[in-house]
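S.K.: My questions concern the predicted model and sequence given below.
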Amino acid sequence: MKAVISLLFLGLLFLHGEALQCYKGSCTGRPTCSLPVEICTGDQDQCVRRYGIRTPKGISANHRGDLTWTTQGCATKANCLELKTIKHYSRCCSGDLCNSPKEM
């Protein structure tokens, strides 16, 4: 019985190790900050980074201005497609911790 429980536990560790990891949280007023890592669950197979950049004319998607906020986390492919459709300022990626401001 102990062997079965040990094997189940090891199996859960293996499955957990295969899950995508993304940075989660938000930064305001600076391009980088220290963020915790989250393990994506279910059909969350993308990391996302949403951002806003303040320019003299307001918030802009180009990189000519001051970064005012970023949020990072896990997302589904459908979430990422929706963000593109509404022209939200975001980037999605599919590698572990790929949503770091330095990576995008």
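M.R.: Noted; the coordinates are in hand. Quick caveat, the model's predicted, so the values are computed rather than measured.
S.K.: switch to C-alpha atoms for all contacts and neighbour counts from now on
M.R.: Noted.
S.K.: and the nearest residue to His88 once chain neighbours are set aside, helix, strand or coil?
M.R.: Excluding the flanking residues, the one nearest His88 by Cα to Cα, 6 or more residues apart in numbering is Arg50, at 7.6 Å. Here Arg50 is strand, with the state taken from DSSP: H, G, I helix; E, B strand; the rest coil.
S.K.: Arg50 touches Thr70, doesn't it?
M.R.: Yes: using Cα atoms under 8 Å, Arg50 is in contact with Thr70, at 5.5 Å.
S.K.: what about the two, which has more around it?
M.R.: Taking neighbours as other Cα atoms under 10 Å, Arg50 and Thr70 compare with Thr70 leading, 22 against 17.
S.K.: Check it against this one:
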Amino acid sequence: MKAVITLLILGLLFIYGEALTCRNVKECNSKGKCSNVTICHSVLEKPKDEIRMPLNCMLQECNPDGQCQKYMTICFDGRDQCFFYIDAQSRPRKGCATKAECKEMKKLYSASAFCCDTIACNDQ
């Protein structure tokens, strides 16, 4: 019986261990330069249906010169807030969020997290 339970647990760990996918991306840091970062997410997460929202948020991406470049995005799937915060690695984070996600960000990054329903708080 113990062997069956052990195999079951190992099987679950294998399934969930394999369900992560990682990729290397260039991201903006607090100095406005780009650095390599590894991002992982679960492949079990299903993408949500996109519902167009009448809100634009300011994001940042790395251009070919290795500089951070601001650009606009339209928020989708019920995200009706723009957010901005500095993460634990001192990287600026910008984008769209739901009110619940904003509440969570403010708990985690209280000193640096801003959310609002216009582009203004996000245009830093």
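M.R.: Arrived safely, thanks for sending. Predicted model, so just to flag it, every value in this text is computed and none were measured.
S.K.: Trace the residue nearest to His88 of the first structure over to the second structure, please.
M.R.: With TM-score structural alignment as the criterion, Arg50 of the first structure lines up with Tyr85 in the second structure.
S.K.: who touches its match in this structure?
M.R.: Pro92, Arg93, Lys94, Met105, Tyr109, Ser112, Ala113, Phe114 (Cα atoms under 8 Å, 6 or more residues apart in numbering).
S.K.: Which helix or strand contains the fourth one?
M.R.: So that's Met105 of the second structure. helix 99-108 (DSSP states H and E).
S.K.: Which of the contacts of Tyr85 of the second structure fall in strands?
M.R.: Pro92, Arg93, Lys94, Phe114 (DSSP state E).
S.K.: got the residue ranges for the helices in the second structure?
M.R.: 2-18, 99-108 (DSSP state H).
S.K.: With the first structure overlaid, report how far the shortest one is off on average.
M.R.: Spelled out, it's helix 99-108 of the second structure. Superposed on the first structure, helix 99-108 of the second structure shows a mean distance to its aligned partners of 1.1 Å (mean Cα distance after the TM-score superposition for the first structure).
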